[in-house]
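In: got a predicted model here, sequence first, then my questions.
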Amino acid sequence: MSRALVLDTETTGFDPLTGDRVLEVAAVELVNLVPTGRHFHVLIDPEREVPEEAVKVHGFTWEMLRGKPKFAEVAPAMLEFLGADPVIAHNAPFDFAFLDFELKKAGHPIIDRARMVDTLVLAKKRFPGLPNSLDALCRRYGIDNSMRTSHNALLDVQLLAQVYLELMGGKQPGLELASRPAVSAPAAIQLDAVPVTRVPRPIVPSAAELEAHRAFLDKVKEPLWLALLEEPPEA
């Protein structure tokens, strides 16, 4: 069984080193690339004002988030859900940088970068030179993202889980073979029960066909076929 988590964050801005904070974390569980239905989702009090530019992206104001848990309060549950499995995100270094900052601030170890799977990198390798945003990939793969009127971490991870499945081949490995019953011959057919006798069916050219062939060979310089035709038959 191969377990992985698809993760997304929403933040107050672009850089935790300038004071921006995480305000939403969502993750869904995949087993063999398929969502299991288990997920982690929490809104977080960022402990600071949310700039208007960020509000336009995800729709969350500080007034909406005041009184929500602080990151330090939700970190243990988040880390338990993530476990030690790969963490998939779109433009993953962005999310990991914010989680690094928040986890260090809360006194927790950061998530090992060896676990990071960046779907943006995968998409750029698959579609070089093309737009590879989450919306662009949804359109390319025919995934309905009509509900995505703003960035929402929980909706985004659900969409990204479908995109990741497509990037990895479009179907669960082994699913088709596992779901198909073994095909066997009907019991009434016993192929090895009846001996088969092959009847020779030689192709014998007519006199007219032989004459036409000989006329063709007369036009060929030293034709080998003519020598074969003139050899006497074996006794």
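Out: Great, that's in hand.
In: contacts, neighbours, all on C-alpha from now
Out: Fine.
In: show me the helices in the chain, by range?
Out: 52-58, 62-65, 71-82, 92-105, 119-126, 134-141, 153-167, 175-179, 207-217, 224-230 (DSSP state H).
In: just checking, what packs against the longest one?
Out: Spelled out, it's helix 153-167. strand 3-11, strand 22-31, strand 34-43, helix 119-126, helix 134-141 (3 or more CA pairs under 8 Å, 6 or more residues apart in numbering; DSSP states H and E).
In: try this one side by side with the last:
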Amino acid sequence: MEYANLYTYLLDLLKTLCPSLIETIYMVFFSTIFSVILGLPLGIILVITSKGHICENLNINKILSTIVNIARSIPFIILIIAIFPLSRIIVGTTIGSTAAIVPLSIAACPFVARIVENALLEVNWGIIEASISMGATTFQIILKVMIKEALPSLILGITLTIINILGYSAMAGAIGGGGLGDLAIRYGYQRFQTDVLIATILVLIILVEIIQYAGNILARKFDKR
């Protein structure tokens, strides 16, 4: 009888967790895509416009760097509230997992830009010089030399971004963003169901481990050194 009760309890707990887990995966997946789409070109521009690089332009570099620094300095919970109007314009609402994708993407974008910048700056300048001497265009240098050489670092950086977005998504639950964070607050905090809170934490830990493991494998696969 005890086993039957335990089975029923675990089944109920799983039914409670699954919808929130799906919402979290949905938010993290699309937020990662949009943040990379926005942050990758921004990071590339920061590198190629830096002093002595292939498209040096210190004015543009300084302006973009300042914007990135300002965006990174705003706490995520404040950022969500600040861009409520933008979320409403884009998705028609400020509540739910779809609405949370907007602030999640914007918050992660400058983080991605800095990760891309750091990864590309590690590329050996001699390789870039050799490409220039062979008549490669700026686009070819960026795509076939810089990104290709920095790919393992970029993969590890994006892995770190995904984990950060996962943490942000939990915070988004505090103001109706849905997902595991919302579940932890509603059940674990407001209803004092410690078991749900612990289960949520365990699921988040498992997700982080899976993401980091997959990122490490991909980085090793593309590392030609």
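Out: The structure has been received and is ready for your questions. Remember, it's a predicted structure, so these values are computed and weren't measured experimentally.
In: need the TM-score between these chains.
Out: The TM-score (TM-score structural alignment, normalised by the length of structure 2) is 0.21; 83 aligned residues with a CA RMSD of 5.9 Å.
In: distance to Glu80 of structure 1 added to the helices and strands packed on helix 153-167 of structure 1, as TSV?
Out: TSV is the format used below for these (distance: least, CA to CA, whole Å):
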stretch	distance to Glu80 of structure 1
strand 3-11	12
strand 22-31	12
strand 34-43	10
helix 119-126	23
helix 134-141	27
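In: what's the first helix or strand after the longest helix along structure 2?
Out: Scanning structure 2 for the helix with the most residues, using DSSP H, yields helix 2-48. Downstream of helix 2-48 of structure 2, the first helix or strand assigned by DSSP states H and E is helix 58-73.
In: quick one: distance of that following helix to the chain centre.
Out: 19 Å (CA atoms, centre = their mean, to the nearest Å).
In: packing partners of whatever helix or strand comes next after it?
Out: The helix or strand immediately downstream of helix 58-73 of structure 2 is helix 76-82, counting by DSSP H and E. Applying 3+ CA pairs under 8 Å, 6+ apart, one finds that helix 76-82 of structure 2 makes contact with helix 97-121, helix 147-172.
In: can you list the buried residues in helix 76-82 of structure 2?
Out: Buried residues in helix 76-82 of structure 2, counted by 16 or more other CA atoms under 10 Å: 76, 79-80.
In: could I get those as TSV with distance to Val112 of structure 2?
Out: Listed next are those as TSV, based on distance: CA to CA, whole Å:
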residue	distance to Val112 of structure 2
Phe76	15
Leu79	17
Ile80	18
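In: which of the helices and strands packed on helix 153-167 of structure 1 is buried the deepest?
Out: strand 3-11 (a mean of 25; mean count of other CA atoms under 10 Å).
In: packing partners for that one?
Out: strand 22-31, strand 87-89, helix 153-167.
In: pull out the buried positions in the last one.
Out: Residues of helix 153-167 of structure 1 classed as buried by neighbour count (16+ other CA under 10 Å): 153-167.
In: what does the shortest one give?
Out: When neighbours are counted by 16+ other CA under 10 Å, the buried residues of strand 87-89 of structure 1 are found to be 87-89.
In: nearest to Val34 of structure 1 among those?
Out: Each of the buried residues of strand 87-89 of structure 1 was scored against Val34 of structure 1 by CA to CA, and Ile88 proved nearest at 13.1 Å.
In: before we move on, the earlier item: of the helices and strands packed on helix 76-82 of structure 2, flag the one that's most buried.
Out: Burial of these is given as mean neighbour count (mean count of other CA under 10 Å); helix 97-121 ranks first at a mean of 24.
In: C-terminal to that one, what's the next element?
Out: helix 125-133.
In: for the next helix or strand after that next one, list every residue counted as buried.
Out: Per DSSP H and E, the first helix or strand lying C-terminal to helix 125-133 of structure 2 is helix 138-140. Residues of helix 138-140 of structure 2 classed as buried: none (neighbour count, 16+ other CA under 10 Å).
In: run the chain-centre distance for helix 138-140 of structure 2.
Out: Between the centre of helix 138-140 of structure 2 and the centre of its chain there are 26 Å (CA atoms, centre = their mean).
In: now the buried residues of strand 87-89 of structure 1 as JSON lines including distance to Leu122 of structure 1?
Out: Shown next, in JSON lines, are the buried residues of strand 87-89 of structure 1 (distance: CA to CA, whole Å):
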{"residue": "Val87", "distance to Leu122 of structure 1": "14"}
{"residue": "Ile88", "distance to Leu122 of structure 1": "11"}
{"residue": "Ala89", "distance to Leu122 of structure 1": "11"}
